[in-house]
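# Everything below, folded, please.
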Amino acid sequence: MRERWSAGVAGAVAAVLLAAGCTFGGGGSGSLAGAASTSGAPTPAVPGSGAGPRFLDVGECSSFGRTSSTEVSCASERAAARVVARYDGAAAGGPVCPENTDFVLHISAQDVSYDEDGDGRVPQGYACMRNLQPPHPGDPGRGGGPRTVVGDCVYGVGDGRVRETACDGSGRREPQYKVVRAVDTRAKCPASTALYVQLGGDRPVGCAVRL
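Next comes the predicted model:
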């Protein structure tokens, strides 16, 4: 089975609401080759081996390339990132990736020579990836990754939107706000909150202070 991927946008754009009551809105492709068993039964998966019955399952690794990427053994010198979570279906409206995710691979069938469960089709899905080596743009304050998390900094981009930037000022734009707490309702934010940032997950409200 060959599959196509595209990387998610590194700088997530978050939906926000000003504490004062004003409303703000809303952070490559190639071919991937999966492994198949020819014995008629799935090959037992060795975590990180690249030989499991499911393409890019949790614990498996991918390589990076200028025009393509493949599933490889995590022990390979070509391995660049590991799957920390894997979901079927479209990312929009699906489960959110873990906070340590550096980027997202969106997977769709391109040329099906076998399928995972024998039903004649391969489901679309997405893999939450973390780089095996630094940098880790998804870490708090680094200015990237598919999610905004506690410790991240943001700046306004107009039209009621904010975008992540590095908290240390090394990004293209200086940080204006920093998310200091994640809560389930705005009422639980501290009095110093200047901005409410939509985070997603089970604590969807980010309390941000002005820098």
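
# make it CA atoms for all contacts and neighbour counts henceforth
Will do.

# I figured Asp159 was touching Gly26, is that so?
No: between Asp159 and Gly26 there is no contact under C-alpha atoms under 8 Å: 9.6 Å.

# Counting neighbours, go ahead and name the busier of those two.
Each of Asp159 and Gly26 has its neighbours counted (other C-alpha atoms under 10 Å); Gly26 has more, 17 against 9.

# Okay, and that one sits in which element?
Using DSSP states H and E, Gly26 sits within no helix or strand.

# Report the contact partners of it.
Neighbour list for Gly26: 13-16, 160-162, 198 [criterion: C-alpha atoms under 8 Å, 6 or more residues apart in numbering].

# ok, 10 Å please
By C-alpha atoms under 10 Å, 6 or more residues apart in numbering, Gly26 lies in contact with 12-17, 159-163, 197-198.

# May I ask which of those has the most neighbours?
Each of the contacts of Gly26 was scored for neighbours by other C-alpha under 10 Å, and Val197 scores highest at 27 neighbours.

# I'd say that one and Pro204 touch.
Yes: the pair Val197 and Pro204 qualifies as a contact (C-alpha atoms under 10 Å) at a distance of 8.1 Å.

# where do the contact lists of the two overlap?
Residues touching both Val197 and Pro204 (C-alpha under 10 Å, 6+ apart) are 149, 182, 186.

# Among these, which lie within strands?
Among the shared contacts of Val197 and Pro204, the members falling in strands (DSSP state E) are Ala182.

# re earlier: can I get the contacts of Gly26 in a markdown table with secondary structure and distance to Thr43?
What follows is the contacts of Gly26, written out as a markdown table (DSSP: H, G, I helix; E, B strand; the rest coil; distance: C-alpha to C-alpha, whole Å):
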| residue | secondary structure | distance to Thr43 |
| --- | --- | --- |
| Ala12 | coil | 38 |
| Val13 | strand | 41 |
| Ala14 | strand | 42 |
| Ala15 | coil | 44 |
| Val16 | strand | 47 |
| Leu17 | strand | 50 |
| Asp159 | coil | 51 |
| Gly160 | coil | 51 |
| Arg161 | strand | 47 |
| Val162 | strand | 46 |
| Arg163 | strand | 44 |
| Val197 | strand | 45 |
| Gln198 | strand | 42 |
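
# Could you also give me the structure for this second sequence? I'd like to compare it with the first:
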Amino acid sequence: MHVGNRWRSPAAFAAVCAALLTGCQSGPGGGTGGDRPDGQAATVSPAPARPSGYGAVFLAVDECSSFGRTSFTEVSCAGERAAARVVARHDGTARDGPRCPATTDFVLHISEQRPSADEDGDGGVPRGYACMRHLQPPHPGDPGGGGGPRTIVGDCVYDLGDGKVRETACDGSGRREPEFKVTKAVDARSECPASTALYVRLGGTAPVGCARPV
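Below you'll find the predicted structure:
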């Protein structure tokens, strides 16, 4: 789930919607933990040894991971343990690096490792993060899905108070009913339609989300 601040129209401009890239999610419901889709923290560690054919880089683009309660491992995308695919992979931290694609379901943060056996034989796996997409629905990162590390057009939110909002499923299947829906992304608040009741910072090239009551 994405948590952020809100801007009430026509109230003062406030910082909103810092993406929860410090976590991972792996299922349709809310909550916390390494195997649940709410954007909460999880760390992945490379397996000390594995069959060849998974690629030279740990969790590279188009490779797949399994889901586990305490760790994630790279597995063959054709295997029965495969649960999510890497759609983008970057070194460093998600806070400082490129943003994940809009419909990313969750983010895996990869801690730097010095295993006795690693994927390319250099003695280490660098710190980085992988933007993940479930192999099967549901996809919380889709518009209106109620989760994912980013808030995008088509997503719904509810008021947390104290100038903050949280994303929830637009179909009402989440733990909270939706109160607002982001209908447009624009450069500035002045470009939002008259029906806008909430301004949400989305980031990117069109950073302001225009949200109306639902």
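
# which residues of structure 1 fall in strands?
Counting by DSSP E, structure 1 has these strands, from start to end: 2-7, 13-14, 16-18, 30-33, 61-63, 71-72, 79-88, 103-111, 125-131, 153-158, 161-165, 177-183, 195-198, 205-210.

# The equivalent of Thr93 of structure 2 over in structure 1: neighbour count?
Alignment note (TM-score structural alignment): Thr93 of structure 2 maps to Ala90 of structure 1. Applying other C-alpha under 10 Å, we find 15 residues neighbouring Ala90 of structure 1.

# quick one: contacts for Ala90 of structure 1?
Applying C-alpha under 10 Å, 6+ apart to Ala90 of structure 1 gives the contacts 106-108, 123-126.

# can we see that at 7 Å?
The contact partners of Ala90 of structure 1, by C-alpha atoms under 7 Å, 6 or more residues apart in numbering, come to 124-125.

# quick one: Thr168 of structure 2 and Asp159 touch, right?
No: using C-alpha atoms under 7 Å, Thr168 of structure 2 is not in contact with Asp159, being 10.4 Å away.

# who's more crowded, these two?
More neighbours surround Thr168 than the other of Thr168 of structure 2 and Asp159, with 29 against 17 (other C-alpha under 10 Å).

# What is the neighbour count of the nearest residue to Arg89 of structure 2 once chain neighbours are set aside?
Once flanking residues are discounted, Arg89 of structure 2 sits nearest to Ala130: 4.5 Å by C-alpha to C-alpha, 6 or more residues apart in numbering. A count of nearby residues for Ala130 of structure 2, using other C-alpha under 10 Å, gives 25.

# After alignment, which residue of structure 1 pairs with Ala130 of structure 2?
In structure 1, Ala130 of structure 2 lands on Ala127 (TM-score structural alignment).

# Contacts only, for its match.
Applying C-alpha under 7 Å, 6+ apart, we find Ala127 of structure 1 in contact with 83, 85-87, 104-106.

# How about Ser192 of structure 1?
When contacts are counted by C-alpha under 7 Å, 6+ apart, Ser192 of structure 1 touches Val209.

# That one and Thr70 of structure 1: what is the separation?
Using C-alpha to C-alpha, to the nearest Å, Ser192 of structure 1 is found at 47 Å from Thr70 of structure 1.

# from the contacts of Gly26 of structure 1, which is closest to Asn131 of structure 1?
Comparing the contacts of Gly26 of structure 1 against Asn131 of structure 1 with C-alpha to C-alpha picks out Ala12 as the nearest, at 17.4 Å.

# which position in structure 2 aligns with the closest one?
Aligned counterpart of Ala12 of structure 1 in structure 2: His2 (TM-score structural alignment).

# Can you verify my assumption that its match contacts Arg150?
Yes: taking C-alpha under 7 Å as the definition, His2 of structure 2 is a contact partner of Arg150 at 6.4 Å.

# Quick one: residues contacting the residue opposite Gly141 of structure 2 in structure 1 once aligned.
Aligned counterpart of Gly141 of structure 2 in structure 1: Gly138 (TM-score structural alignment). Counting by C-alpha under 7 Å, 6+ apart, Gly138 of structure 1 makes contact with 100-102, 144-146.

# would you list those in JSON lines and tack on neighbour count and distance to Gln176 of structure 1?
As requested, these are exported to JSON lines (neighbours: other C-alpha atoms under 10 Å; distance: C-alpha to C-alpha, whole Å):
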{"residue": "Asn100", "neighbour count": "20", "distance to Gln176 of structure 1": "23"}
{"residue": "Thr101", "neighbour count": "25", "distance to Gln176 of structure 1": "23"}
{"residue": "Asp102", "neighbour count": "25", "distance to Gln176 of structure 1": "22"}
{"residue": "Gly144", "neighbour count": "28", "distance to Gln176 of structure 1": "16"}
{"residue": "Gly145", "neighbour count": "28", "distance to Gln176 of structure 1": "18"}
{"residue": "Pro146", "neighbour count": "25", "distance to Gln176 of structure 1": "20"}
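
# what's next to stretch 78-88 of structure 2, contact-wise?
When contacts are defined by C-alpha under 7 Å, 6+ apart, stretch 78-88 of structure 2 is touched by residues 59-67, 75-76, 100, 130-135.

# swap that for stretch 66-73 of structure 1, sorry
With C-alpha under 7 Å, 6+ apart, stretch 66-73 of structure 1 has contacts from 29-34, 48-50, 56, 61-63, 79.

# what span of structure 2 lines up against it?
Against structure 2, stretch 66-73 of structure 1 falls on residues 69-76 (TM-score structural alignment).

# Would you mark the buried spots in the matching stretch?
72-76 (16 or more other C-alpha atoms under 10 Å).
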